[in-house]
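Chemist: fold the following, please.
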Amino acid sequence: MNPRTVLITGATQGLGRGIALRLAAQGHTVLLHGRDRARLDAVAAEIRSTTPDAPDAPDAPVRTYHADLSDLDQVRAMATQVREREPRLDALVNNAVAGGGVEPLRREVSRQGHELRFAVNHLAPYALTRELLPLLTASAPARVVNVASIGQEAVDFDDVMLEHGYEGLRAYCRSKLAMIMATFELAAELAGTGVTVNALHPAHLMDTEGVRAYGLTPVTGVEEGVGPTVRLITDPALESTTGRYFDQFTDARAHEQAYDASARRRLMELTRALVGQSVPDGVVST
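Modeler: Take a look at the predicted model:
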């Protein structure tokens, strides 16, 4: 297996940390993202201590990127750093997540004033992917893996930011469906470029801080979600697979709204406007 360079968002705990440890153990270079500098450095040190290369070498198999993905300005700044510092990027794993929250009835907003779950779980990964496409395309074949969820709820285009009847888990489920819809759209746009885009539900109610914070009882360990995610990153058999949603290892069907072309188009028009992206060359806005 050829060594890859993989950027993992939300890599300081839970699933992201597990993915990073697995990939590093397999000999891949891991680029860790986190919003907590101390946790970020701790995971990097953990990986360096368990890899055979000299931990202080300039080409050590782990590098870190610090940003708060609830701020689109920081998302763009991190993407610029990655483009400037990394000679290649074989995979981007959009794993960072805002869960249902400790106070699920308290509506929170991002730095730009967008509903927090929609911002972190949908807008940030879309913006980061878009900003890193030049590097991903230059490194092709390359992969984008969006860590979604089996918890999905239709986006209400009359109240996308859930200003009425707010509840954290509902916001989370809507944002994850938005992520899947964007996965399908971006995969179609990138057909023929060598960059694939897929989404997955890694495992049910893993033992993570987000699950516990909402008050749910974990039913599986993080490792159960690591395997399906790493497979989408590295399995040679999936090199040309794109625009799919997986329930762990199974190619599955997402919420029905994900297959509504009109709904996807409305979502992407809104998404491009919110992240400040112009319509790409060759794509007609309707």
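Chemist: make it CA atoms for all contacts and neighbour counts henceforth
Modeler: OK.
Chemist: so which elements touch the helix or strand containing residue 272?
Modeler: If you go by DSSP states H and E, residue 272 is part of helix 261-275. The elements that helix 261-275 packs onto, with contact taken as 3 or more CA pairs under 8 Å, 6 or more residues apart in numbering; DSSP states H and E, are helix 168-189.
Chemist: ranges for the strands of the stretch 1-150 of the chain?
Modeler: Counting by DSSP state E, counting those that start in this stretch, the stretch 1-150 of the chain has strands at residues 5-8, 29-34, 62-66, 91-94, 142-147.
Chemist: list of residues touching the first one?
Modeler: Meaning strand 5-8. Strand 5-8 has contacts (CA atoms under 8 Å, 6 or more residues apart in numbering) with 16, 19-20, 28-33, 88-95.
Chemist: doesn't residue 258 make contact with residue 181?
Modeler: Yes - between residue 181 and residue 258 a contact is recorded at 5.0 Å, counting by CA atoms under 8 Å.
Chemist: now do the shared contacts for these two.
Modeler: Taking CA under 8 Å, 6+ apart as the criterion, residue 181 and residue 258 both touch residue 264.
Chemist: so which of those two has more stuff around it?
Modeler: When neighbours are counted by other CA atoms under 10 Å, residue 181 and residue 258 differ, and residue 181 comes out ahead with 27 against 24.
Chemist: could you list every residue that touches that one?
Modeler: Residue 181 neighbours (CA under 8 Å, 6+ apart): 258-259, 264.
Chemist: now do residue 35
Modeler: Residue 35 sits next to 10, 66-69 when contact means CA under 8 Å, 6+ apart.
Chemist: and these as CSV, adding neighbour count and distance to residue 100?
Modeler: Listed next are those as CSV, based on neighbours: other CA atoms under 10 Å; distance: CA to CA, whole Å:
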residue, neighbour count, distance to residue 100
10, 24, 16
66, 18, 23
67, 21, 21
68, 20, 18
69, 30, 16
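Chemist: would you do the same for the sequence below? I want to compare the two.
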Amino acid sequence: MARIFITGSTEGLGRAAALALIAEGHEVVLHARSRQRAAAVADIVGQSGGIVTGDLASAVETRAVADGVNRIGPMDAVIHNAGIYLEAHRGNTPEGHATTLAVTALAPYMLTGLIERPKRVIYLSGGMHRGGSGSLRDIDWVTRTWQASQAYSESKLYVATLACALARHWPDVLSHSVDPGWVPTRMGGPSAPDDLEMGHLTQTWLATSTDPAAISTGHYWHHRRRQQPAAEVVDPGFQDRLIDRLAELTGVALF
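Modeler: You can find the predicted model right below:
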């Protein structure tokens, strides 16, 4: 049995992954943005290893989430599932960051640095990461005109890159990113054409399996098949520049 923490596990792919792992006998630690959102998992929280709450748009609350996870105990795996899709406006987090960047990239980075190091870590990226800019100029959208789709694509490029950087710097941790596909969740919409079940089974497999493929590291996956990510993802120079920028924006030194 493994102990696994899943961010954004009150609905969609996060909840589906939690249910699948609980059914397999694993101890799943849930996450909700707020106490109100935690009500959505009231039916499964009794079968879980606990729940932590905190809004990942806030650096203060993200730190509190990490503290809550650490109080529960060491995790065997962390699945960074939470994200934001196509926000109409840049937004403004308590620290002044773009909301899409904060939730989808800054929070996973911070949690990676603040949660006691697990054995495995999985980041949800997506095919749109290939449309992310290779430039790290103004990643927080301070001077650029807001473009929701571009901001989302860039945030997914950053988490895929983070997974590869982690594999390079932390060889004792199995680190991957996953494209779950365009699946019919609240985020993806009811007309999304991809398979909802396959959308979460890759991350649960990477979190627990002893299959030789799953115990490799540093790969990008879609439906349990390795895929070639954007060139920036596997570029050590881009990885290092990104990590430096994320450290500057969050105050968390990862390596």
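Chemist: picking up where we left off before, give me the buried subset of the contacts of strand 5-8 of the first structure.
Modeler: Buried members of the contacts of strand 5-8 of the first structure, counted by 16 or more other CA atoms under 10 Å: 16, 19-20, 28-33, 88-95.
Chemist: which one of the strands of the stretch 1-150 of the first structure lies nearest to residue 124 of the first structure?
Modeler: Of all the strands of the stretch 1-150 of the first structure, the one in closest proximity to residue 124 of the first structure, counting by CA to CA, is strand 91-94 (8.9 Å).
Chemist: returning to what we had before: closest one of the contacts of residue 35 of the first structure to residue 249 of the first structure?
Modeler: Of these, the one sitting nearest to residue 249 of the first structure (CA to CA) turns out to be residue 10, at 21.7 Å.
Chemist: the second structure: which residue goes with the closest one?
Modeler: Using TM-score structural alignment, the partner of residue 10 of the first structure in the second structure is residue 8.
Chemist: what do you get for residue 252 of the first structure?
Modeler: In the second structure, the residue matched to residue 252 of the first structure (TM-score structural alignment) is residue 227.
Chemist: next: residue 61 of the first structure.
Modeler: Aligning on TM-score structural alignment places residue 61 of the first structure opposite residue 48 in the second structure.
Chemist: that match is in contact with residue 29, isn't it?
Modeler: Yes - in this structure, residue 48 of the second structure is within contact of residue 29 by CA under 8 Å, at 6.1 Å.
Chemist: what sits closest to residue 134 of the second structure if chain neighbours are left out?
Modeler: Excluding its sequence neighbours, the residue lying closest to residue 134 of the second structure (CA to CA, 6 or more residues apart in numbering) is residue 232, at 6.5 Å.
Chemist: distance of the one residue sitting closest to the centre of the second structure from residue 125 of the second structure?
Modeler: Nearest to the geometric centre of the second structure sits residue 80, at 2.6 Å (CA atoms, centre = their mean). For residue 80 of the second structure, the distance to residue 125 of the second structure (CA to CA, to the nearest Å) stands at 9 Å.
Chemist: what's the answer for residue 84 of the second structure, then?
Modeler: 11 Å.
Chemist: which one of the two has more residues nearby?
Modeler: The neighbour comparison of residue 84 of the second structure against residue 125 (other CA under 10 Å) goes to residue 125, with 31 against 16.
Chemist: off-centre distance for stretch 181-189 of the second structure?
Modeler: Here the centre of stretch 181-189 of the second structure is set off from its chain's centre by 16 Å, with CA atoms, centre = their mean, to the nearest Å.
Chemist: run through who's touching it.
Modeler: Residues from elsewhere that reach stretch 181-189 of the second structure (CA under 8 Å, 6+ apart): 12-13, 84-85, 126-127, 190-196, 199, 222-223.
Chemist: can you pick the most crowded of those?
Modeler: Busiest of the contacts of stretch 181-189 of the second structure [other CA under 10 Å] is residue 13, holding 28 neighbours.
Chemist: returning to that earlier point: let's have the contacts of residue 181 of the first structure in TSV, adding distance to residue 131 of the first structure.
Modeler: Shown next, in TSV, are the contacts of residue 181 of the first structure (distance: CA to CA, whole Å):
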residue	distance to residue 131 of the first structure
258	24
259	26
264	21
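Chemist: conserved subset of the residues you listed in the second structure?
Modeler: On the basis of both residues aligned by TM-score structural alignment, their matches' CA atoms under 8 Å, what survives of the contacts of residue 181 of the first structure in the second structure is 258-259, 264.
Chemist: the second structure: helices as residue ranges?
Modeler: Ranges of helices within the second structure are 12-23, 35-38, 59-72, 99-101, 107-114, 148-169, 196-208, 236-250, based on DSSP state H.
Chemist: with respect to burial, which of those scores highest?
Modeler: Mean neighbour count (mean count of other CA atoms under 10 Å) peaks for helix 99-101 among the helices of the second structure, with a mean of 26.
Chemist: equivalent range in the first structure for that helix?
Modeler: Aligned by TM-score structural alignment, helix 99-101 of the second structure falls on residues 116-118 of the first structure.
Chemist: after superposition, how close is that stretch to the second structure?
Modeler: Compared with the second structure after fitting, stretch 116-118 of the first structure deviates on average by 1.4 Å (mean CA distance after the TM-score superposition for the first structure).
Chemist: nearest residue to residue 72 of the first structure other than its sequence neighbours?
Modeler: Using CA to CA, 6+ apart, the nearest residue to residue 72 of the first structure is residue 124, at 6.4 Å.
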